[in-house]
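In: Predicted coordinates and the sequence they were generated for:
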Amino acid sequence: VRVFGHDAAGRRSEVRRLLGYVPQQLSADAGLTGRENVALFARVFDVPRAERSARVAQALAAVDLTEAADRSAGTYSGGMVRRLELAQALVSAPRLLVLDEPTIGLDPIARASVWERVDAVRRATGMTVLVTTHYMDEADRHCDRIALMDRGRIRALGTPEELKARVREQDAALPDPTLDDVFRHFSGRGLARGESAEGDFNDVRRTRRTANRVG
């Protein structure tokens, strides 16, 4: 039983190293420096002790935070915090990176900065990125394959161009649809029907709480 338990723990450790996760809620500690935050996640993800220092430095460099690494995270801008959280997720050199609303509450320049780093790391490592976002322009620009979800169900699946082509074929009034048009088409929802796609009061409260923490 002890041997089995040891093997199981080893397998869990290996799995943790394959996964990176950036949650919607704030995960960086404002009381620690950027370097200390990433080092903490290196321990959480079971990065071997002998490799931690180099891995932390590599992750910080990948998101362009080397110069700010020894400053308190509490002094970082919203965009820098999001890039720091990306470094935390990258420190284990994951094969799969999961991003939950990675640019929520950020201004356009900060959003672009976060995606620039994500795209650069993906190109350099071949890592798979799974992202959830309400920003259709981000999905169109950065995602190879999209699943449109509405009310807990997948309504459409395909590349951005495939989804737009399906709408063009089915709706002559939309010769050049955007992904916003695609979502409305497949969800069957639209403001003209008096149905709001904006969520309820609790959705708005949760989003603003997250945006305030990140900003």
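Out: Cool, got the structure. Predicted model, so just to flag it, every value in this text is computed and none were measured.
In: okay, CA-based contacts and neighbour counts for the rest of this
Out: OK.
In: What about Arg49, how many residues nearby?
Out: The number of residues packed near Arg49 is 9, by other Cα atoms under 10 Å.
In: One more: the one 5 residues further on?
Out: Using other Cα under 10 Å, Ala54 is surrounded by 10 other residues.
In: Report the contact partners of it.
Out: Not one residue lies near Ala54 by Cα atoms under 8 Å, 6 or more residues apart in numbering.
In: That one and Gly20: what is the separation?
Out: Separation of Ala54 from Gly20 (Cα to Cα, to the nearest Å) stands at 18 Å.
In: ok, now how distant is Leu90 from Val118?
Out: Leu90 sits 10 Å away from Val118, going by Cα to Cα.
In: how about Leu157, what does it touch?
Out: Going by Cα under 8 Å, 6+ apart, Leu157 touches 145-148, 163.
In: so it, which of the three states?
Out: strand (DSSP: H, G, I helix; E, B strand; the rest coil).
In: Verify the stated contact: His134 with Glu101.
Out: Yes. Counting by Cα atoms under 8 Å, His134 touches Glu101, with 7.5 Å between them.
In: More neighbours: the two, which one.
Out: Ranked by neighbour count (other Cα under 10 Å), His134 and Glu101 place Glu101 first, with 16 against 11.
In: this is the other structure I want to compare:
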Amino acid sequence: MSSIISVANLSKTYGSGFKALKNVNLDIKRGEIFALLGPNGAGKTTLISIICGIANPSEGRVLVGGEDIQTSYRKARSLIGLVPQELHTDAFESVWATVSFSRGLFGKPKNPAHIEKVLKDLSLWDKKDSKIITLSGGMKRRVMIAKALSHEPQILFLDEPTAGVDVELRKGMWEVVRTLQQSGVTIILTTHYIEEAEEMADRIGVINKGEIVLVEDKATLMQKLGKKRLTLHLQNKISALPESLGHYELDLCDSGATLVYDYDTKGERTGITSLLSDLRTAGIRFNDLDTTQSSLEDIFVDLVRTS
């Protein structure tokens, strides 16, 4: 799959000397949903701002659809729709007028049919004549997406699109995002809701302290870095583990009522079989067992902690 965004050796240093980005290299594939994760101050918004032409890089190059974001600014920017964290528009303007105005800013001819489709897709059609100031927070976020889609971009940046939005509306917005992807739009998502990335993304990128920590297919990332946990609920409490079980690195929990064994996902079934056999030999019996796998949030926290 070809890249629609290519970032090469990108750095950003502010006048204060603070380095917000440090030699970032990143390729985003055409038609994918890419989740960019990172703690506050990691460089997410700076990276997006440079790609969208809002901020200038100190070093490096960004190509959007093959167009250089600096030397071919208008062509590159016309391919991008940006949904920022805050709505910046006339609060007393109508939904229809503000979305139509956004289309005009890109030099696009009037297209009432397209604006109507966008508003209907985002469940805003019945609000088309409403003033922005009268809308709920969730509806205002939908207006932001409508504005970003007004000029028919190939790429959509969603910067914390569901922050402060209730669960029902968040799921509705996920459905909109999936529909956009099916129509061929490439979507780059930044979020603090890890379950959002886990639910939506094809690939995950993690940025911390201005540097890309990793970029990986979501499924591959979960398999490579995820952990599984085996929990054994014992028939009788034990005060300490026998020496014969020492090499398993078991944790004795719940005042001796539970044994916990963490292992990676690369295939340690033999180790579990041996563990269960050695437990029987040691006279330790259990009533029940269950396994869980680490979430993307667990993986993210570990990556940020060690980077």
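Out: Looks like it arrived, so ask away. Everything quoted here is computed from the prediction, not taken from an experiment.
In: And the TM-score, once the two are fitted together?
Out: Once superposed, chain against chain, the TM-score is 0.74 (TM-score structural alignment, normalised by the length of structure 1); 176 aligned residues with a Cα RMSD of 2.1 Å.
In: Helices of the stretch 201-307 of structure 2, start to end?
Out: Applying DSSP state H, counting those that start in this stretch to the stretch 201-307 of structure 2 gives helices spanning 218-225, 269-281, 296-306.
In: nearest to Gln182 of structure 2, of those helices?
Out: Gln182 of structure 2 lies closest to helix 218-225 among those, at 18.6 Å (Cα to Cα).
In: what angle do that closest one and helix 296-306 make?
Out: 60 degrees (axes from the mean of the first three to the mean of the last three Cα atoms, to 10 degrees).
In: so helix 218-225 of structure 2 aligns onto which residues of structure 1?
Out: Using TM-score structural alignment, helix 218-225 of structure 2 corresponds to residues 160-167 of structure 1.
In: in that stretch, what counts as buried?
Out: Neighbour counts using 16 or more other Cα atoms under 10 Å place 160, 163-167 of stretch 160-167 of structure 1 among the buried residues.
In: of all these, which two lie farthest apart?
Out: Using Cα to Cα, these span at most 11.0 Å, a distance reached by Pro160 and Val167.
In: quick one: contacts for the most centrally placed residue in structure 2?
Out: Residue closest to the average C-alpha location in structure 2 (Cα atoms, centre = their mean): Ala35, at 3.1 Å. For Ala35 of structure 2, the contact set (Cα under 8 Å, 6+ apart) comprises 188-191, 197, 201-205.
In: Select only the buried ones of the contacts of Leu157 of structure 1 in PyMOL?
Out: Selection of the buried residues among those in PyMOL, burial being defined by 16+ other Cα under 10 Å:
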select buried, resi 146+147+148+163
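In: Tabulate the contacts of Leu157 of structure 1 (TSV), appending distance to Gly34 of structure 1.
Out: Shown next, in TSV, are the contacts of Leu157 of structure 1 (distance: Cα to Cα, whole Å):
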residue	distance to Gly34 of structure 1
Arg145	33
Ile146	33
Ala147	34
Leu148	35
Leu163	40
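In: returning to what we had before: name the residue in Leu90 and Val118 of structure 1 with the higher neighbour count.
Out: More crowded of Leu90 of structure 1 and Val118, by other Cα under 10 Å: Leu90, with 31 against 23.
In: How about the longest helix along structure 2, which residues are buried there?
Out: Assignment by DSSP state H gives helix 167-182 as the longest helix of structure 2. Buried residues in helix 167-182 of structure 2, defined by neighbour count with 16+ other Cα under 10 Å: 170, 173-174, 176-177, 180-181.
In: And those residues, which is closest to Lys29 of structure 2?
Out: Lys29 of structure 2 has its nearest neighbour among the buried residues of helix 167-182 of structure 2 in Gln181, at 12.0 Å by Cα to Cα.
In: Now for the equivalent of the closest one over in structure 1: which residues touch it?
Out: Matched to structure 1 by TM-score structural alignment, Gln181 of structure 2 sits across from Arg122. Taking Cα under 8 Å, 6+ apart, we find Arg122 of structure 1 in contact with 128-129.
In: ok, Arg122 of structure 1 to Cys143 of structure 1 distance?
Out: Counting by Cα to Cα, the gap from Arg122 of structure 1 to Cys143 of structure 1 is 11 Å.
In: cool, Val91 of structure 1 as well?
Out: For Val91 of structure 1 relative to Cys143 of structure 1 (Cα to Cα), the value is 23 Å.
In: neighbour-wise, which of those two wins?
Out: When Val91 of structure 1 and Cys143 are compared for neighbours, Val91 comes out ahead with 28 against 15, by other Cα under 10 Å.
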